[in-house]
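Undergrad: how does the following fold in three dimensions:
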Amino acid sequence: MVSTAIRRAAAKKLRANTTPHERTLWRALKELPMEGSHFRRQTPIGPYVVDFLCPAKRLIIELDGEHHNEDAIAKRDSERQVWLDQEGYRVIRFWNSDVAGDLNAVMERIYLEVYGSRDAETFPLKHRRRG
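TA: A predicted model of the protein is given here:
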């Protein structure tokens, strides 16, 4: 297993070198009404670094480029998905083209994942650390 310091350094490097699609989604996520919680970007979780995390909802958002269609990367994504599911996280994935082509639809899906309904009113979210 990779040490915590190495994973944190990798996450910091990823935050410094975001893709245009990640920057676009990050700006949009910061506009979501999420009193009491927030999204984090490039966050280490176990042996992985996830693109975006809402700790209060244990929700992970992953952005995938074309290279995620390659067999080896798709296999790694699948293994990662299984591990994150076992740890109690929900993972939703979007293609970079989704963010570029219809950001409103992406944000609506994220809102549904956070609040359960398009018409739901926002409510304070509490982040509880796991022991």
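
Undergrad: from now on I want contacts and neighbour counts done on CA atoms only, so please keep to that.
TA: Will do.

Undergrad: quick one: name whatever helix or strand follows the lengthiest helix in the chain.
TA: When secondary structure is assigned using DSSP state H, the longest helix within the chain turns out to be helix 71-86. Using DSSP states H and E, the helix or strand that directly follows helix 71-86 along the chain is strand 90-95.

Undergrad: one more, please, to line up against the first structure:
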Amino acid sequence: MNIERARQLRRDATGPEREMWRLLYPLRQIHNFRRQVPLGPYFLDFACHSLKLAIEIDGDTHGSEQAMYYDAARTRFIETQGYRVLRFTNDDVLNNAEGVFDTLARAIEETAP
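TA: You can find the predicted model right below:
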């Protein structure tokens, strides 16, 4: 069931998720980033298991109090699994690709063995 859901999420990727996948392309040549990775009860938007790095893309719905509470609980769970979580907004990905890429590169540099 998780595999089917992950496939559906990859097929139905949002514009910002498709753009992030494009931004990750040069990094994917070195590190094995994957999309819509099942982890416990969640699906990580993007993850690299070897770096223990999770990337989450937050849309407009993430600004409500309820969504922020959910995101905080989700982040805590992901971190208990040993992952570092990077969060970017849709706007960041679509309008500040260079800044997003620089943040990712720094995180990888800090995390890589």
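
Undergrad: before we move on, the earlier item: and the angle for the longest helix of structure 1 with strand 90-95?
TA: Taking axes from the mean of the first three to the mean of the last three Cα atoms, to 10 degrees, one finds helix 71-86 of structure 1 and strand 90-95 inclined to each other by 150 degrees.

Undergrad: can you point out the buried residues in helix 71-86 of structure 1?
TA: Buried residues in helix 71-86 of structure 1, counted by 16 or more other Cα atoms under 10 Å: Q81, L84.

Undergrad: got it, and stretch 48-57 of structure 2?
TA: With the criterion 16+ other Cα under 10 Å, stretch 48-57 of structure 2 contains buried residues C48, L51, K52, L53, A54, I55, E56, I57.

Undergrad: tell me the span between the first and last residue of it.
TA: By Cα to Cα, to the nearest Å, the extent of stretch 48-57 of structure 2 from end to end equals 15 Å.

Undergrad: kindly report the same for stretch 83-93 of structure 2.
TA: 21 Å.

Undergrad: burial of F88 of structure 2, as a residue count?
TA: 17 (other Cα atoms under 10 Å).

Undergrad: give the aligned equivalent of it in structure 1.
TA: Across the two structures, F88 of structure 2 finds its equivalent in F94 of structure 1, going by TM-score structural alignment.
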